[in-house]
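Chemist: fold the following, please.
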Amino acid sequence: MYSRLKYFKNSNKKVFLASINIVFLITALRFLGLLQPLEWMAYDLLFLLRPSEPKEGRIVIVAWDEADIEKFQEGSISDSKLAHILEKIKAQKPRIIGLDLFRNVPVLSKSLSKEQNERAYQKLQEIFRSTPNLVGIAKVTPPQIQAPQTLKEETRITSADLLKDGDETIRRAYIHPLEDGKGEPAGIISIGVISAIKYLSFEGFEVGEERNQALTLTRQQSPEKNEGSGNFESQSNSHIRGVARFPRSSRSSKITLRPLKRFDGSYVKKEEGTKILINWRKGNSPFFQVTVSEVLAGSIPANTFKDKIVLIGNTSTSSSDKHHLPINRWTLPSTTNGVETHAQIASSIVSAALDDRPAIETIPEWSEFLILLLMVTAIALIAIKYREKHTLKLFLITTSIAMSLCCCLAIFALVAFFSQGYWIPIVPSLLGATTTPIAICFIVYNDKIEQNNQDLKQLIKDLNHSLQNSLRPIVEGGNIALDVSSNLKKADNLTETIARYEEELGEHPLSAIQENLEIILLSAGELNRQRENSQEYFKIAYLGQSVFSKKLTAFNQLVNKTVQEITYIKQHQYNLTIQIQEYYDPQIKDVPIDSQSFQRVLENLIDNAYYAIHKKTQTRPEHQGIIKITTHKKKEPSRN
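Modeler: Here you go, the predicted model:
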């Protein structure tokens, strides 16, 4: 087993090194943040693949739209109309009213006099004071916008800040946009989060903190007996942190918001504030909306706002409060109003607690590395398995299919996990799955070139040897014939000279010359055959063909045929009758081999044997040489 492992390691060392380098290179790219844009795109695509969801029935948006602007000829809703709207909403007893409008200065109505506008402003401030479940907004990150002074005094101020990623898309929500000098949450909570907390307080959830300073919402009593906490300050001043993690059972008894740390998901930068990922509700119109005109006209049902989260905001097409969300990246319209964005944040938390609709969680960094490692290893092992058994073209097809299957499996798993609320950054794994076969194909191609170079060197060596073997009898036979003919020509007594040569050679000199000429002709034929074989060089050099073309061949039959052909030629060439002993292992069947190259090698071996025996018989005429031809199947290393 050790020998097999050693062979496996040595033969695939380049593949393993390439795979390891790919894993560490992609990991470095991931932690440097260079894969963030691709990860964001993949994350948004997951929302695109989701089916549409039903409307969120617990949230109602009161919209100041383009029709209202045209009707009232006011760019922003005036204090007078806002006061009337709040009175009508308050009368239906909503759980919380979120005013997603900056009201740090009075907003006058063109249709009212100065005195009427002043009275409207004072009336609005009085409504602010007398509505304990009303919250206003401020912008606490630069550029800052102050909150209404009245709501500020009542400590009913929330943050309207929205966190955009580098591509101007909102994927996360602030809990606290600010931190103190120690990195602890500071300042006010976002309007979407506080709306969810207030709503859940009516369902029996109370705010608490864990030892790790994460915020918890725990159900203390049944919702039928709970009237909701009226103490807004105690809720809004709690230290709330990052990633929402919710139990998977319906109507959860506890919700925990944990910090979204550096390197969670695809994020690598340390940013101020505490944040959570939002499970965006997909749909053409995910929330019920009524217009300001409809509320003022009293044309809405009497229970429209009862026990609801009511958010008031600007939804007009001329408003600049529009944002890109993952759910509308590839849809029209491509932006979402700010008030609807805050509604999405509130819905994400509320539905997780009451509907078993999971919040988005990230997986640990080590698990991302493990997934990447498994993906690259799987592709590498598949490539190793098929690299020796197939041609380069078939190998490319096989690895491409394997890569596609692995990618499809990874995407399917990603979608399945995402439906359960787990975000698995998939780009590193997909990048590993695509670059690994490319790298391995490059290695295989390189090895093929190196092998061809080695084969070419061997081919040249064999051809050189064959040419030497063919030239040797020509030179020797020519010298003998030249020597005999020259001496006969110079001889004074031709008869005596012929007799002397006949005694030395054991035959008539002319017969010796004839035999050597026959040898020269045979060798010339060999040279011509070598010339034909040399055409392979031109195929390699000019046509780019492989040096050796391996095909499944009956090995024993090939050896036997080659031996018969070569020994017939060599017997006449060396004038030797040598015993040939052949044994062929019956276990050997078809073998992938280049027949022509193998025949050249076998020819050289047999020629060397004939030449050695020929030299021996010149000093020891009684020597009887034997050539043994044996084939046997190589034993594989033990698997034990």
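
Chemist: for the rest of this, base every contact and every neighbour count on C-alpha atoms.
Modeler: Will do.

Chemist: skip ahead from the lengthiest strand in the chain and say which helix or strand is next.
Modeler: The strand spanning the most residues in the chain, taking DSSP state E as the definition, is strand 56-64. For strand 56-64, the following helix or strand on the C-terminal side (DSSP states H and E) is helix 66-72.

Chemist: name the element the closest residue to Ile300 other than its chain neighbours belongs to?
Modeler: Take Ile300 and drop its neighbours on the chain: the residue closest to it by Cα to Cα, 6 or more residues apart in numbering is Glu294, 6.4 Å away. Using DSSP H and E, Glu294 sits within helix 292-297.

Chemist: on the C-terminal side of that helix, identify the next helix or strand.
Modeler: By DSSP H and E, the next helix or strand past helix 292-297 is strand 309-314.

Chemist: could you say what helices and strands the helix or strand following that following strand packs with?
Modeler: As assigned by DSSP H and E, the chain's next helix or strand after strand 309-314 is strand 322-323. With contacts defined as 3 or more Cα pairs under 8 Å, 6 or more residues apart in numbering; DSSP states H and E, strand 322-323 has these neighbours: strand 336-337, helix 338-354.

Chemist: which residues touch strand 322-323?
Modeler: With contacts defined as Cα atoms under 8 Å, 6 or more residues apart in numbering, strand 322-323 is touched by Glu168, Thr169, Ile170, Thr335, Thr336, Asn337, Gly338, Thr341.

Chemist: ok, now with 10 Å
Modeler: Contact partners of strand 322-323, identified using Cα atoms under 10 Å, 6 or more residues apart in numbering, comprise 162, 164, 168-170, 314-316, 334-341.

Chemist: can you name every helix or strand that the helix or strand containing Glu536 contacts?
Modeler: Assessed by DSSP H and E, Glu536 sits inside helix 535-543. Judged by 3 or more Cα pairs under 10 Å, 6 or more residues apart in numbering; DSSP states H and E, helix 535-543 is in contact with helix 427-490.

Chemist: what angle sits between the very next helix or strand once past the helix it packs on and helix 427-490?
Modeler: Once the chain leaves helix 427-490, the next helix or strand it forms, by DSSP H and E, is helix 494-505. Angle between the axes of helix 494-505 and helix 427-490 is 140 degrees (criterion: axes from the mean of the first three to the mean of the last three Cα atoms, to 10 degrees).

Chemist: I have a second one here; can you model it like the first so I can compare?
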Amino acid sequence: MSQRVVLNLGMGDLYSGFPAVTIHLWEADDPHPSKFVGSLPAAPEIPELYRSWQLVYEALHDRLDWHPRIEIEVADVTNVSEIEFGKLCQRLTDQINTWLNSESFRSIDQPLRTRLNATDEIRLLIETNDRLLQKLPWHLWNFFDHYPNAEAALSTPEYQRADQVPTQSTSKAQILAILGNSRGIDLNQDRAFLERVSSQAEIEFLVEPRREQLNARLWQRWDMLFFAGHSSSKEQGVIQINPTDSLTLEQLRYALRQAIAQGLKLAVFNSCDGLSLAQQLADLNIPQVIVMREPVPDLVAHTFLKHFLSAFTGGRSLYAAVREARERLQGLEDEFPCASWLPVIYQNPAVAPTTWREWCGRVGEQESRGASEAREGIRRKLESRISNILLSSVAVTALVMGVRWLGWLQAWELQAFDHLMRSRPAEPQDQRLLIVTIAEEDFQLSEQQQRKGSLSDLALSRLLEKLEPHQPRAIGLDIYRNMPVNQALPKLATRVRQNDRFFAICKVSDVENKHPGIAPPPEVPPERQGFSDVVKDADGVLRRHLLGMNPDPNSPCAAPYALSAQLAFHYLEFEGLSARYNSDGNLQLGQVIFDRLGPHQGGYQQVDAWGYQILLNYRSYRSANEIAPTVTLNEVLTGKLKPHQIKDRIVLIGVTAQSAHDYIPTPYSASHGFYQEMPGVIVQAQMLSQILSAVKDGRPLLKVWTFWGDALWVWSWSIAGGVLAWRLRSLIQQVILAGATFGILHILCFILLIQGNWVPLVPSVLAFFVTYGGVAVYISLKKQKHSLTSKQD
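Modeler: Take a look at the predicted model:
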């Protein structure tokens, strides 16, 4: 079984540590990963050891005349023996494993290992932009001893799939082999190993080409780009294409981008010090690159290429082929120490790893598939039988709705919901709000020197002094303060006690998760308290808005409403609108009814609908984090805020600093090709804006249909699938109309969501294609039976 593991090291470095390390595990073809969170401590000895190792390694290259594929400057270490070098290698190995076996990392390492089997083929992607971390020999981690079919690869945290252009397929793999400057090295061996696979590949060799010649050939369609010769990464990746000319990949940017768009899947640089080359290609979204981390001796380069090509063209996966070829280099380490440390994969996580089989035999497969499709088209006659279509569609709809009722489609439906949410057009910022954020730099303000938590008493006092004269409608403090105000600031205690516009948060105790709760500020009376609790889905994403609850009487937080609801109620009371419950027990503000979410509603079929929950209709301007005007604490304290920016607004005060760890995954977290969670204060603003916009602007709340409304919708798309399968003869027509139908379904669901209706997308797609496939198979079997009967007659 193939498994993908992504280790994201987050922010930090080896000198200060990595406070937010995450691991995502994709098991087999499951699109929903498991996530583990931990941290890694500082390990300043690793950079020092690695630099010493690198200096000695380069010195051995120079002293032992290894014929490396790089121009090496003489290192400042010249008198170290190979035995001492071996000890240095062992020390570096031990330090790496000590670091990765640290206590804070076990919280993700141990759960990960319990989900993996020793027989699994594991692709471990290490996401980091830190050059030193990319240089480290990650295969020395004892994780790889326990999982013999695992291999590490490097990746940047930001990536996306390159746009593809249509190209003509061929029956052989297409390889462009560049043999550059060969001074002091033997490139004939590289050519010989490539020529061994010429029966399965069309290989074009460019021997010491000119720049214009290389540029022109890159504009063609290739499966693999191979380079052998001198290269380096001193400042940026450089390849020597002939004895006089050296190029950076930036100088070939447009040609390489075109090659990738036309299907270039793999680049192999069998040359020295290639990490910068890999990074430049990663910026162009190439699927995979194989490079050498450090200077590579000629024999090591030849041996790796021989074994990699043998394993890869023999059917092994790319990762398995690289591991096998890399481990075979250990047989050379008497003569070339650390040879097996050199090869590394650079992977674009948005693209599945390539295989040799994908590159070969495509014409034959397409001809076979075309013949099969033609037979299917002939068999699909106009034998429309409405009764059969209706019977099939009813059966399929019942099956899909039953599976949905059990909650088996919920994860997919929530992902589709997130996709539609992110696709909606931008909306203007909510000018009724003003968000005051506390960023990392605000912790360094002089007013914050005696803080307990994220905001000191002095900073809060001066902040309120700046805000209150300009008459905000309300002030909401989204920061826990369960301690009394410092006695040295009696005016602050009086202000928060008597100001009926000041609201604060607390957290209700959670017996199930053993959370004791967090009390509100002692000076704030109960009527101006709001809970901060939210309800996340099983994948950790926040899609629901918890408006109210009945807290445990023993909880330190007894607030019956969320902070967002309390602020909205206070704001709307100025407009003459008071919250009440209608005869159905639903909360009503003005003419707007906030329908409570219950079990088995919409995409939520397995959900604990405790408390008073509604769907959260996020608002996005340029991004969902820019829902309202935002200023920093420092900007307010230094008087950079204008009175009109405060008057009659709700001011929300909260922390956005990464170190506070007040971040929540939302449907927008995976947008723009990277993962970004939303600060808690922005989430509060989203919830508050939802209430105000619904009451004051008529912005729709998100609603779901009844069970029978959903069933009728799904049934209609099931019928559509059956009709298409029965009525269309041409496979091309079927594919086009099936794709068009799916597009129409997607657009309708999108339009309805904008209008506030979350309707079934995933169940409708399943019903459409299951009915379509079932009717198509029935027609095929009937045609075969008819053919056999005709022959017997």
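
Chemist: tm score of chain vs chain?
Modeler: In this superposition the chains share a TM-score of 0.58, using TM-score structural alignment, normalised by the length of the first structure; 395 aligned residues with a Cα RMSD of 2.5 Å.

Chemist: returning to what we had before: could you dump the helices and strands packed on strand 322-323 of the first structure to a markdown table with distance to His572 of the first structure and mean neighbour count?
Modeler: Conversion of these to a markdown table gives the following (distance: least, Cα to Cα, whole Å; neighbours: other Cα atoms under 10 Å):
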| stretch | distance to His572 of the first structure | mean neighbour count |
| --- | --- | --- |
| strand 336-337 | 96 | 18 |
| helix 338-354 | 95 | 25 |
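
Chemist: and of these, who's closest to Glu87 of the first structure?
Modeler: When those are compared by Cα to Cα, helix 338-354 sits nearest Glu87 of the first structure, at 20.0 Å.

Chemist: which residues in the first structure does stretch 711-725 of the second structure align to?
Modeler: Under TM-score structural alignment, stretch 711-725 of the second structure corresponds to residues 369-383 of the first structure.

Chemist: how close does that stretch sit to the second structure?
Modeler: Superposing on the second structure and averaging over aligned pairs (mean Cα distance after the TM-score superposition for the first structure), stretch 369-383 of the first structure comes out at 1.4 Å.

Chemist: chain center to that stretch: distance?
Modeler: 10 Å (Cα atoms, centre = their mean, to the nearest Å).

Chemist: can you check stretch 310-325 of the second structure too?
Modeler: 27 Å.

Chemist: what residues in the first structure pair up with that stretch?
Modeler: Using TM-score structural alignment, stretch 310-325 of the second structure pairs with nothing in the first structure.

Chemist: and that stretch, what's buried?
Modeler: For stretch 310-325 of the second structure, a neighbour-count test (16 or more other Cα atoms under 10 Å) marks 310-313, 316-325 as buried.

Chemist: dump the residues you listed into JSON lines; add distance to Asn482 of the second structure as well.
Modeler: Shown next, in JSON lines, are those (distance: Cα to Cα, whole Å):
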{"residue": "Ser310", "distance to Asn482 of the second structure": "66"}
{"residue": "Ala311", "distance to Asn482 of the second structure": "63"}
{"residue": "Phe312", "distance to Asn482 of the second structure": "62"}
{"residue": "Thr313", "distance to Asn482 of the second structure": "65"}
{"residue": "Arg316", "distance to Asn482 of the second structure": "60"}
{"residue": "Ser317", "distance to Asn482 of the second structure": "56"}
{"residue": "Leu318", "distance to Asn482 of the second structure": "55"}
{"residue": "Tyr319", "distance to Asn482 of the second structure": "53"}
{"residue": "Ala320", "distance to Asn482 of the second structure": "55"}
{"residue": "Ala321", "distance to Asn482 of the second structure": "58"}
{"residue": "Val322", "distance to Asn482 of the second structure": "56"}
{"residue": "Arg323", "distance to Asn482 of the second structure": "55"}
{"residue": "Glu324", "distance to Asn482 of the second structure": "58"}
{"residue": "Ala325", "distance to Asn482 of the second structure": "60"}
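
Chemist: thinking again about what came up before, so for the helix holding Glu294 of the first structure, what gets flagged as buried?
Modeler: Using 16+ other Cα under 10 Å as the test for burial, helix 292-297 of the first structure gives Val292, Ser293, Val295, Leu296.

Chemist: that one vs the second structure, average offset?
Modeler: Superposing on the second structure places helix 292-297 of the first structure at an average distance of 1.5 Å from its equivalents, by mean Cα distance after the TM-score superposition for the first structure.

Chemist: quick one on the thing from earlier: ok, the contacts of strand 322-323 of the first structure vs Pro177 of the first structure, which is closest?
Modeler: Nearest to Pro177 of the first structure among those, with distances taken as Cα to Cα, is Leu162, at 8.6 Å.

Chemist: need the counterpart of the closest one in the second structure.
Modeler: Match for Leu162 of the first structure (TM-score structural alignment): Val534.

Chemist: what do you get for Val339 of the first structure?
Modeler: In the second structure, Val339 of the first structure lands on Val681 (TM-score structural alignment).

Chemist: can you pull the contacts of Ile665 of the second structure?
Modeler: Not Ile; residue 665 of the second structure is Pro. 536, 539-543, 675-680, 683.

Chemist: return the member of these nearest to Thr303 of the second structure.
Modeler: Once Cα to Cα is applied, the member of these that ends up nearest Thr303 of the second structure is Tyr675, at 39.6 Å.

Chemist: and the gap between that closest one and Pro667 of the second structure?
Modeler: 10 Å (Cα to Cα, to the nearest Å).

Chemist: with Glu465 of the second structure instead?
Modeler: Applying Cα to Cα, the value for Glu465 of the second structure to Pro667 of the second structure is 37 Å.

Chemist: these two: which is more packed in?
Modeler: Pro667 (22 against 14; other Cα atoms under 10 Å).

Chemist: how about His324 of the first structure, what's its match in the second structure?
Modeler: With TM-score structural alignment as the criterion, His324 of the first structure matches Pro665.

Chemist: ok so, going back, can you get me a residue count around the match of Leu162 of the first structure?
Modeler: If we define neighbours as other Cα under 10 Å, then Val534 of the second structure has 17 of them.
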